[in-house]
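> predicted model and sequence below, questions to follow.
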Amino acid sequence: MKKSAGLVMYRFKDEQLELFLVHPGGPFWAGKDEGAWSIPKGEYLPGEDPFEVARREFLEETGLVAEGEFLELSEIRQPGGKKVKAWAFAGDCDPSAITSNTFSLEWPPRSGRFAEFPEVDRAGWFESGAARVKILKGQLPLIEELCLLINS
């Protein structure tokens, strides 16, 4: 079973909770918005420290170093079966300034041509209600738990 680890960065702006989400890059996700956003995360292998993987993936997908106090969230299971372990932390950034690593994909399919795509093509801050609509359905429990834990 595949396992991923990630981080949920949050902030309060004008006393309103906002969550930092990323939009996956590549042609499959290009026209999708609601229900397509994610927390920065990535898969890890047995023996790897999920927290260290979460910090590494956050850096690779955003170009930002995650620092501060981290709040451990409950592990969730997405509809496809993948388990996701996440931590939340307070932070701030300019979403337009993120930099993401890339991946290679044959595009168009079966064309024999490969193209490079960013793992994350954009990021944004969303108040908690909007984040609930934007995030992948399987990751919604992470937002719900965070909102309960920080009373928002």
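Here it is on my side, so go on.

> please count neighbours and contacts with C-alpha atoms only from this point.
Noted.

> ok, which stretches of the chain are strands?
Secondary structure of the chain (DSSP state E): strands located at 3-13, 16-24, 41-43, 70-72, 76-77, 83-90, 102-106, 114-118, 120-127.

> how far away is the residue positioned nearest the centre of the chain from Trp107?
Compute the mean C-alpha point of the chain, and by CA atoms, centre = their mean the closest residue is Ile39, 1.7 Å away. Between Ile39 and Trp107 the computed distance is 25 Å (CA to CA, to the nearest Å).

> still on that earlier bit, output the strands of the chain as a markdown table; include the columns mean neighbour count.
Formatted as a markdown table, the strands of the chain follow (neighbours: other CA atoms under 10 Å):
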| stretch | mean neighbour count |
| --- | --- |
| strand 3-13 | 21 |
| strand 16-24 | 22 |
| strand 41-43 | 21 |
| strand 70-72 | 15 |
| strand 76-77 | 17 |
| strand 83-90 | 20 |
| strand 102-106 | 14 |
| strand 114-118 | 15 |
| strand 120-127 | 20 |
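
> try it against this one:
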Amino acid sequence: MSDKRSAGLLLFRRTPEGAPQVLLGHMGGPFWAAREEAAWSIPKGEYEPGEAPRDAARREFEEELGLPAPEGDWRDLGEARQSSGKLVTIWAVAADLDPERVVPGTFTMEWPRGSGVLREFPEIDRVGWFGLTAAEPLLVPGQRVFLERLAALLDGDAAG
């Protein structure tokens, strides 16, 4: 079991018809380039013991998207253990963000593997807004539970 932890922020908005949409990022780098299904993620990242998860979620949002994390009512969607063993904590916040404004952070890796050549790739190569049904197959499987939790939260809001 991994002791790694990640925290992130799931932005949501409503269409004019009232249907919820979420902002997801397509993972960058050569492994993900030709994939769509299970290749999108909630903007998130690892944090070390001693850093508050909420602070990490804010920092990672800014690092991955190049934009400040939105203010507003951060709604706790809880945590979920990924297949890697990593524990991920996610908050949801209502916000609208223009995907054209995103300036992704980058990472460096050897590519092609074994070549000795280091190349830089965007952490997220594109972002988009998706309805909950469309988002589910795109999102990596371990994060899909957060879509269910968001839907339940929004249903609770509508009923209240």
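Perfect, I can see it now. Computed from a prediction, not measured in an experiment: that's the story for all the values here.

> trace the residue nearest to the centre of structure 1 over to structure 2, please.
With TM-score structural alignment as the matching criterion, the partner of Ile39 of structure 1 in structure 2 is Ile42.

> ok, its match - contacts?
Residues in contact with Ile42 of structure 2 (CA atoms under 8 Å, 6 or more residues apart in numbering) are 8-10, 23-25, 139, 143.

> likewise Gln78 of structure 1?
Gln78 of structure 1 touches 84, 138-139, counting by CA under 8 Å, 6+ apart.

> what about it, distance to Glu43 of structure 1?
To Glu43 of structure 1, Gln78 of structure 1 is 13 Å away according to CA to CA.

> I'd like to know how far Lys44 of structure 2 sits from Met27 of structure 2.
11 Å.

> my error: substitute Ala94 of structure 2 in the last question.
With distances taken as CA to CA, Ala94 of structure 2 is found 22 Å from Met27 of structure 2.

> now do Pro20 of structure 2
22 Å.

> so which bit of structure 1 is stretch 113-127 of structure 2 matched to?
Using TM-score structural alignment, stretch 113-127 of structure 2 corresponds to residues 109-123 of structure 1.

> what's the end-to-end length of the matching stretch?
Terminal-residue distance, stretch 109-123 of structure 1 (CA to CA): 27 Å.

> contact partners of that stretch?
20-26, 61-62, 95-96, 98, 100-107.

> aligned partner of Phe58 of structure 1 in structure 2?
Aligned partner of Phe58 of structure 1 by TM-score structural alignment: Phe61.

> quick check: that match vs Ala19 of structure 2, distance?
Distance, Phe61 of structure 2 to Ala19 of structure 2, using CA to CA: 24 Å.

> packing partners for the biggest helix by length in structure 1?
The helix spanning the most residues in structure 1, taking DSSP state H as the definition, is helix 50-62. Using 3 or more CA pairs under 8 Å, 6 or more residues apart in numbering; DSSP states H and E, the elements in contact with helix 50-62 of structure 1 are strand 3-13, strand 41-43, strand 83-90.
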